[in-house]
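1. Quick one, structure for this:
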Amino acid sequence: MSELHLEIEKLSGSEAKSLLLNILYRIEFLKKEEDSQSNIVQELLSLAEEVQQELHNEREFDSEKTAVHLICGESPAGSLRIGLSNENQIIGFPDFFAIGPFWKIHTDEGRKKRFEWLLDHINYEVDYIEEEYNSRIIKTLDQINTIPSSIPIILWTATNCDEQIALRYFLYLLREKKNDIYILNITEAFDQSKFDIRHSGEVASHQFKELYSTKSKMLITKEERVELENEWLLLSEKPEKLWIFENGTIQSVQEDYFDSSIIDLVQEIHNETGTIDFILTARVIGEMLSRYPHPIDHGFLEYRIRNLVIEGVFEIKGIPKSMRHYSVKLSLSK
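-> Next up is the predicted model:
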């Protein structure tokens, strides 16, 4: 029973709701049947076995898979899954590593501190942090731990802060694995004169298929693995909350790094319209995302806009429960 409790604890909010709904449908069906009480009890026992088997299957590795692909983000993982054949196991890590503390997130204590910071600062919609974040992280870590030693692992990355940090973190998580590990850098694989790929999330499923079938994957040596694992350990000791990738290196910056750009953008929009009217926060964030050469987490930008409201730089109209629910303008008193 304790093992079953642990498996249920790993379910995300959406997974738990789906499972509960399925159980309730089955019970409602049984209520309409005119079977004997013993038959109903037997059916409920059968349902319980099905649920336990489904939870067991969630953590078991499919022995028919011939390669494992690890990529940063659930959306890129979905595109990769569509692009590759079924014998490839796809694992998408559900996090964005360029923001928030990642002090020792390879430990329970570090993951707890990161969760608490995200909960206190980042305003994701539909209660993602509260209901989904922890369970999805734990589930993904379990998937990584159950990778058998007999098949190759392909780490997809790109030349940006999020995925370069993730690459080092993934290699640290895989440090005990004896598998051959390959790295495929999407930014380097694409023809830069035709495509400007900032993040794996910008790659379509058919492009993933073409890259995997035509581009060479770099087999990482033991020495290279150790070097990148050690780089992760150094990064994971740092307390900073915001990171950028410049001149080929991962660099920490202050949390207010984007503030001046946000203020300048709002001023620019005021100048274009000729009035100091309220601007929907989603528009400000959209403009910032399109102008910056590297991917930024929209939740972090929204956090900084709220902070500028608190500091009196911006005036606010609406309730800041999401970037679609409030507008800002430059404060006339500043």
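
2. from here on, contacts and neighbour counts on C-alpha atoms
-> Noted.

3. in the chain, which helix has the most residues?
-> Using DSSP state H, we find that the single longest helix of the chain is helix 37-59.

4. what's in contact with it?
-> 4, 7-8, 23, 27, 30, 139, 142-143, 146 (C-alpha atoms under 8 Å, 6 or more residues apart in numbering).

5. Sort out for me which of the residues you listed are in helices.
-> Per DSSP H, the contacts of helix 37-59 map to helices at 4, 7-8, 23, 27, 30, 139, 142-143.

6. Can you tell me which of those has the most neighbours?
-> Of all those, Lys139 has the most neighbours under the rule other C-alpha atoms under 10 Å, reaching 19 neighbours.

7. how close does that one get to Tyr133?
-> Relative to Tyr133, Lys139 is positioned 10 Å away (C-alpha to C-alpha, to the nearest Å).

8. In a helix, Tyr182, correct?
-> No. Applying DSSP: H, G, I helix; E, B strand; the rest coil, one finds Tyr182 to be strand, outside a helix.

9. quick one, what contacts it?
-> By C-alpha under 8 Å, 6+ apart, the contact set of Tyr182 is 152-155, 217-220.

10. what do you get for Thr140?
-> Thr140 neighbours (C-alpha under 8 Å, 6+ apart): 91-94.

11. Kindly reformat those residues as a markdown table and extend each row with neighbour count and secondary structure.
-> Listed next are the contacts of Thr140 as a markdown table, based on neighbours: other C-alpha atoms under 10 Å; DSSP: H, G, I helix; E, B strand; the rest coil:
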| residue | neighbour count | secondary structure |
| --- | --- | --- |
| Ile91 | 23 | strand |
| Gly92 | 20 | strand |
| Phe93 | 22 | strand |
| Pro94 | 19 | coil |
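
12. Put together a markdown table for these, with distance to Cys72 on each row.
-> As requested, those are exported to a markdown table (distance: C-alpha to C-alpha, whole Å):
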| residue | distance to Cys72 |
| --- | --- |
| Ile91 | 9 |
| Gly92 | 6 |
| Phe93 | 5 |
| Pro94 | 7 |
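
13. if we can go back for a sec, of the contacts of Tyr182, which is the most crowded?
-> Neighbour counts for the contacts of Tyr182 (other C-alpha under 10 Å) peak at Ile153, which has 24 neighbours.

14. how about this one, so we can line them up?
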Amino acid sequence: MNENHQYSKQFTPQQAKTIVDQLFIQAERQDDEALGKITRSLLAADETYPQTIHIVFERAFAGALRHAFRKEPLKSTEQIISISDILSIGPVESLHTDEGIKNRFCWLQEHLRADIQEQEKEFRSAVQDIKSILPHLPIIFWAGNNAAEQTGLRFATYLLCGQPNEISEINSTKAYESLYRTAEHSEEIHILRSSELSPEQLLEFYAHYEPWNWNPARRAAIEQEGESLLYDGSYLRT
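-> Sure, this is the predicted structure:
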């Protein structure tokens, strides 16, 4: 992303190629449901908002990013999906299934002794939102160098397995260091969590920091790590 970014409804050549490839693949498989989803997405492209999906992994950070995008055109063109649960603690085994979600939130209720019904509802909604992302929309993950956000990133990537969306990543820790570290303050500039950033800083990131566009190898590796995560029987990730 750069300051000359245009909020256009036009597909990039790579997006167009990806969608056409998926159409041919689904047609060959005679997968009518998948083919219909892609076709409806194409037909609705001229009317579809948003233009970019942002997936984040902290409630406070989601609020800051929404504040950063509160004005037009970003208010209309950017959608934020937040997996706000702290996935570095508690069970994550089979978390992509209804049973896995139930097990996790029962464990959280038992050990945190808090009312987690609303948290579970938000989590289920976020999972469904990710699974429902239209195939032509690009996705940007925002995550810092900490276990909670990195676990969330891998889980979300697994949920997108098989989808043709372009995926990019903004590592908030690296972005902060890239934009603000100087020779005089090289040791002082360091953050771990995305929620440490202000809405003004996030706007600057989005304007001036180029997201890391994942290639197929990177995506496959993260998907595999996400799949392995769902077989993890431990209760702590570092």
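
15. so can I have JSON lines of the contacts of Tyr182 of structure 1 showing distance to Ser14 of structure 1 and secondary structure?
-> Converted to JSON lines, those look like this (distance: C-alpha to C-alpha, whole Å; DSSP: H, G, I helix; E, B strand; the rest coil):
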{"residue": "Pro152", "distance to Ser14 of structure 1": "31", "secondary structure": "coil"}
{"residue": "Ile153", "distance to Ser14 of structure 1": "29", "secondary structure": "strand"}
{"residue": "Ile154", "distance to Ser14 of structure 1": "29", "secondary structure": "strand"}
{"residue": "Leu155", "distance to Ser14 of structure 1": "28", "secondary structure": "strand"}
{"residue": "Lys217", "distance to Ser14 of structure 1": "36", "secondary structure": "coil"}
{"residue": "Met218", "distance to Ser14 of structure 1": "37", "secondary structure": "strand"}
{"residue": "Leu219", "distance to Ser14 of structure 1": "37", "secondary structure": "strand"}
{"residue": "Ile220", "distance to Ser14 of structure 1": "37", "secondary structure": "coil"}
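
16. from the chain's centre, how far out does stretch 100-119 of structure 2 sit?
-> Centre-to-centre, stretch 100-119 of structure 2 and its host chain are 23 Å apart (C-alpha atoms, centre = their mean, to the nearest Å).

17. my guess is Glu122 of structure 2 is in a helix, correct?
-> Yes. Assigned with three-state DSSP, Glu122 of structure 2 falls within a helix.

18. Check the alignment and tell me where it lands in structure 1.
-> Under the alignment (TM-score structural alignment), Glu122 of structure 2 pairs with Arg136 of structure 1.

19. how much space is there between its match and Leu171 of structure 1?
-> Distance check for Arg136 of structure 1 against Leu171 of structure 1: by C-alpha to C-alpha, it reads 19 Å.

20. can you check Val253 of structure 1 too?
-> Counting by C-alpha to C-alpha - Val253 of structure 1 and Leu171 of structure 1 are separated by 24 Å.

21. which helices and strands sit right next to the longest helix along structure 2?
-> As assigned by DSSP H, the longest helix anywhere in structure 2 is helix 13-29. Judged by 3 or more C-alpha pairs under 8 Å, 6 or more residues apart in numbering; DSSP states H and E, the packing partners of helix 13-29 of structure 2 are helix 32-43.

22. State the span of structure 1 onto which the helix it packs on is aligned.
-> Alignment of helix 32-43 of structure 2 against structure 1: no match, by TM-score structural alignment.

23. what's the answer for stretch 201-210 of structure 2, then?
-> The aligned range for stretch 201-210 of structure 2 is 207-216, by TM-score structural alignment.

24. what sits up against that stretch?
-> 79-80, 83-84, 184, 186, 189.

25. Among the residues you listed, which are located in strands?
-> Using DSSP state E, the subset of these located in strands is Leu184.

26. Among the contacts of stretch 207-216 of structure 1, which one has the most neighbours?
-> Leu80 (30 neighbours).

27. do you know how far the residue mapped onto that residue from structure 2 is from Gly36 of structure 2?
-> Counting by TM-score structural alignment, Leu80 of structure 1 corresponds to Leu65 in structure 2. From Leu65 of structure 2 across to Gly36 of structure 2, the span is 33 Å (C-alpha to C-alpha).

28. Please apply the same query to Leu74 of structure 2.
-> Leu74 of structure 2 is 29 Å from Gly36 of structure 2, by C-alpha to C-alpha.

29. do the same with Pro13 of structure 2
-> Distance of Pro13 of structure 2 to Gly36 of structure 2, given as C-alpha to C-alpha: 22 Å.

30. Out of these two, name the residue with the larger neighbour count.
-> Neighbour count, other C-alpha under 10 Å: between Pro13 of structure 2 and Gly36, Gly36 has more, with 14 against 8.

31. how many neighbours does Arg154 of structure 2 have?
-> So Arg154 of structure 2, with other C-alpha under 10 Å, has 22 neighbours.

32. in a strand, that's where it is, yeah?
-> No. Counting by three-state DSSP, Arg154 of structure 2 is not found in a strand; it is helix.

33. Tell me the residue in structure 2 aligned with Ile105 of structure 1.
-> Aligned counterpart of Ile105 of structure 1 in structure 2: Leu95 (TM-score structural alignment).

34. Quick check: which element contains the residue nearest the centre of structure 2?
-> The residue lying closest to the centre of structure 2 (C-alpha atoms, centre = their mean) is Ile55, at 2.7 Å. Applying DSSP states H and E as the criterion places Ile55 of structure 2 in strand 52-56.

35. Now that strand on structure 1. Mean distance?
-> Relative to the matching residues in structure 1, strand 52-56 of structure 2 has an average distance of 0.3 Å after the fit, by mean C-alpha distance after the TM-score superposition for structure 1.

36. Report the inter-axis angle for that strand versus strand 167-171.
-> Angle, strand 52-56 of structure 2 to strand 167-171, by axes from the mean of the first three to the mean of the last three C-alpha atoms, to 10 degrees: 50 degrees.
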